[in-house]
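Novice: Predicted coordinates and the sequence they were generated for:
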Amino acid sequence: MTTKERIGVVVSNKMQKTVVVAVENRAPSRKYGKTVVTTKRYKVHDENNDCNEGDRVRIRETRPLSKQKRWEVASIIESASGQKAPEPISSETEQS
């Protein structure tokens, strides 16, 4: 049996050894034929807590690890570390 793999983006890493990965699927609608984007979120095992929000990762199906975890991080394709966090706007600049 082949192992399923998906590519998605980490949307949450607030749990210990677990990340939430959103995987997009683009398919034409059955009735109208317009391309529809559906997003599915997977709970994924991250043993070393390496993943951060915004990282693009490859996930692999595995045996059940908990009630909702059936996937593990196979590799990090692209890191989001190059992005800058937005700076908060101070009240002084709003008054000017």
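Specialist: Arrived safely, thanks for sending. Numbers count the residues shown, from 1 in each chain.
Novice: contacts, neighbours, all on C-alpha from now
Specialist: Noted.
Novice: and Val21, how many neighbours does it have?
Specialist: 29 (other C-alpha atoms under 10 Å).
Novice: Next one: it from Lys34, what distance?
Specialist: 25 Å (C-alpha to C-alpha, to the nearest Å).
Novice: Comparison target below:
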Amino acid sequence: MERGKLKTRTGVVVGNKMDKTAVVEVQRTKSHGRYKKQIRVSRRFKVHDERNECNIGDKVVIIESRPHSKTKRWRLGKVVSQAAGA
């Protein structure tokens, strides 16, 4: 059975205190319904990080996956850039 295209998001790691889990904040812009002003909206995702390779401040790509736990529905795709000073 062929899977559809999996969703991907790019964000910044804001937490990595849990074992094999990182918290990634993804920012996007949305348009206000009435006034059409561009508003910055952020959302935090818990991400499965099997090798604990994420550090706070890293820019990462996350990929939609099967549920790993009650709140984890994403896995780490790749680390795009390391945080400065890491």
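Specialist: Perfect, I can see it now. Note that this is a predicted model, so its numbers are computed, not measured.
Novice: Drop the TM-score for these two in here.
Specialist: The TM-score (TM-score structural alignment, normalised by the length of the second structure) is 0.93; 83 aligned residues with a C-alpha RMSD of 1.1 Å.
Novice: which residue lines up with Cys51 of the first structure in the second structure?
Specialist: Matched to the second structure by TM-score structural alignment, Cys51 of the first structure sits across from Cys54.
Novice: That match is in contact with Val14, isn't it?
Specialist: No. Look at Cys54 of the second structure against Val14 with C-alpha atoms under 8 Å: they stay out of range, at 9.7 Å.
Novice: who touches both of the two?
Specialist: Among the neighbours of Cys54 of the second structure, those also in contact with Val14 (C-alpha atoms under 8 Å, 6 or more residues apart in numbering) are Ala22.
Novice: For the two, indicate the residue with more neighbours.
Specialist: More neighbours surround Cys54 than the other of Cys54 of the second structure and Val14, with 26 against 18 (other C-alpha under 10 Å).
Novice: Tell me the secondary structure at that one.
Specialist: Secondary structure, DSSP: H, G, I helix; E, B strand; the rest coil: Cys54 of the second structure is coil.
Novice: Quick check: it vs Glu64 of the second structure, distance?
Specialist: 17 Å.
Novice: what about the strands in the second structure?
Specialist: 8-15, 21-31, 38-48, 59-64, 72-81 (DSSP state E).
Novice: after superposition, how close is the first one to the first structure?
Specialist: Going back to what we said before, that points to strand 8-15 of the second structure. After superposition onto the first structure, strand 8-15 of the second structure sits on average 0.2 Å from its aligned residues (mean C-alpha distance after the TM-score superposition for the first structure).
Novice: Could you check how far the spatially most central residue of the second structure is from Ser69 of the second structure?
Specialist: Central residue of the second structure (C-alpha atoms, centre = their mean): Val24, 4.0 Å from the mean position. Between Val24 of the second structure and Ser69 of the second structure the distance is 16 Å, computed by C-alpha to C-alpha.
Novice: now do Gly85 of the second structure
Specialist: For Gly85 of the second structure, the distance to Ser69 of the second structure - C-alpha to C-alpha - is 32 Å.
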